[in-house]
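Q: Sequence and computational prediction follow.
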Amino acid sequence: MGSTIEGKDIRKLVIACDAGMGSSVMLAGQLRKTLKKQPVAVEHTPVDAIPADADVIVCHAGLAERARRGAPDGAVVVPFQVFIGDPAVDRVVKAIKDGGAVGA
């Protein structure tokens, strides 16, 4: 808890989900489009299979603890409440595009 990363240092953004896959797949697609001009890979993975090179993990608040347990050291977990238009996700996008810190 408490880790932060500068938006310019984010190279891999992971959308972690549980079994459902529908809404989080849409969010991953939306973020890929939004960030296509940025040097950031956006991946969609199960919460129990977060890749070791993830910098930021975005997941529904109900999955945040599981994501933190599976996240690599130094990765920032950003929980959100709604899949589309959540302010937490918007802050991550803004930090990647405009600079600034992303923190847990």
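A: Good, I have the coordinates.
Q: CA atoms for contacts and neighbours, from now on please.
A: OK.
Q: is it true that Val47 touches Ala61?
A: No. Counting by CA atoms under 8 Å, Val47 sits too far from Ala61 to count as a contact (11.8 Å).
Q: more neighbours, the two?
A: The residue with more neighbours, out of Val47 and Ala61, is Val47; 25 against 15, by other CA atoms under 10 Å.
Q: which one is the more buried one nearest to, not counting chain neighbours?
A: In this structure, Val47 finds its nearest non-sequential neighbour in Ala16, 4.7 Å apart by CA to CA, 6 or more residues apart in numbering.
Q: ok, second structure coming up, stack it against the first:
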Amino acid sequence: MSSIDGSAVRKLVVACDAGMGSSVMLAGQLRRELRKLPVVVEHHPVAAIPADADVVLCQAGLAARARSGAPGAVVVGFRLFLGDPRVAQVVAAVKSGGPVVGTPGG
């Protein structure tokens, strides 16, 4: 399991696979929440995560694929697109400088 201090996050990627729009909405929400910080929030398919991503947020079922496609990033899997505690923890850590800890397994 990897981790990064939230204050060191410069690129946060929301990765998806289904293309249903929920992850795009999450990326937009995160952009608004983090707009005052020097953090870029992007949305990418799980098969095309940029190499410079510091943190990747994706549905828990995609975490193993995201981890293999972005070995240098901290991958955080979540279950709910809105109101998931893992996403809230990442946002809080980026805002306050706490640890962002990747989820174990796949």
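A: That came through fine. Quantities reported herein were computed from a predicted structural model and do not represent experimental measurements.
Q: Give me the three-state assignment for the residue nearest to Val47 of structure 1.
A: Secondary structure for Ala16 of structure 1, judged by DSSP: H, G, I helix; E, B strand; the rest coil, is strand.
Q: Might you report the residue contacts of it?
A: Ser24, His44, Thr45, Pro46, Val47, Ile50, Ile57, Val58, Cys59, His60, Ala67 (CA atoms under 8 Å, 6 or more residues apart in numbering).
Q: how much space between the second one and Gly20 of structure 1?
A: For His44 of structure 1, the distance to Gly20 of structure 1 (CA to CA, to the nearest Å) stands at 12 Å.
Q: How about the fifth one?
A: With the distance defined as CA to CA, Val47 of structure 1 ends up 11 Å from Gly20 of structure 1.
Q: Kindly confirm my reading that Leu13 of structure 1 is in a helix.
A: No. Under three-state DSSP, Leu13 of structure 1 sits outside any helix and is assigned strand.
Q: Identify the residue of structure 2 aligned to it.
A: Aligned counterpart of Leu13 of structure 1 in structure 2: Leu12 (TM-score structural alignment).
Q: Ala49 of structure 1 reaches Gly70, doesn't it?
A: Yes. Between Ala49 of structure 1 and Gly70 there is a contact at 7.2 Å, judged by CA under 8 Å.
Q: ok, these two, which is more surrounded?
A: Gly70 (16 against 12).
Q: what residues are up against the closest residue to Val101 of structure 2 other than its chain neighbours?
A: Leaving aside its chain neighbours, Val101 of structure 2 sits nearest to Ser3 (4.3 Å; criterion: CA to CA, 6+ apart). Counting by CA under 8 Å, 6+ apart, Ser3 of structure 2 touches Val74, Pro99, Val100, Val101, Gly102.
Q: Check whether the spatially most central residue of structure 1 sits in a helix, strand or coil.
A: Structure 1 has Val58 as the residue nearest its centroid, 2.8 Å off, counting by CA atoms, centre = their mean. Assigned with three-state DSSP, Val58 of structure 1 falls in the strand class.
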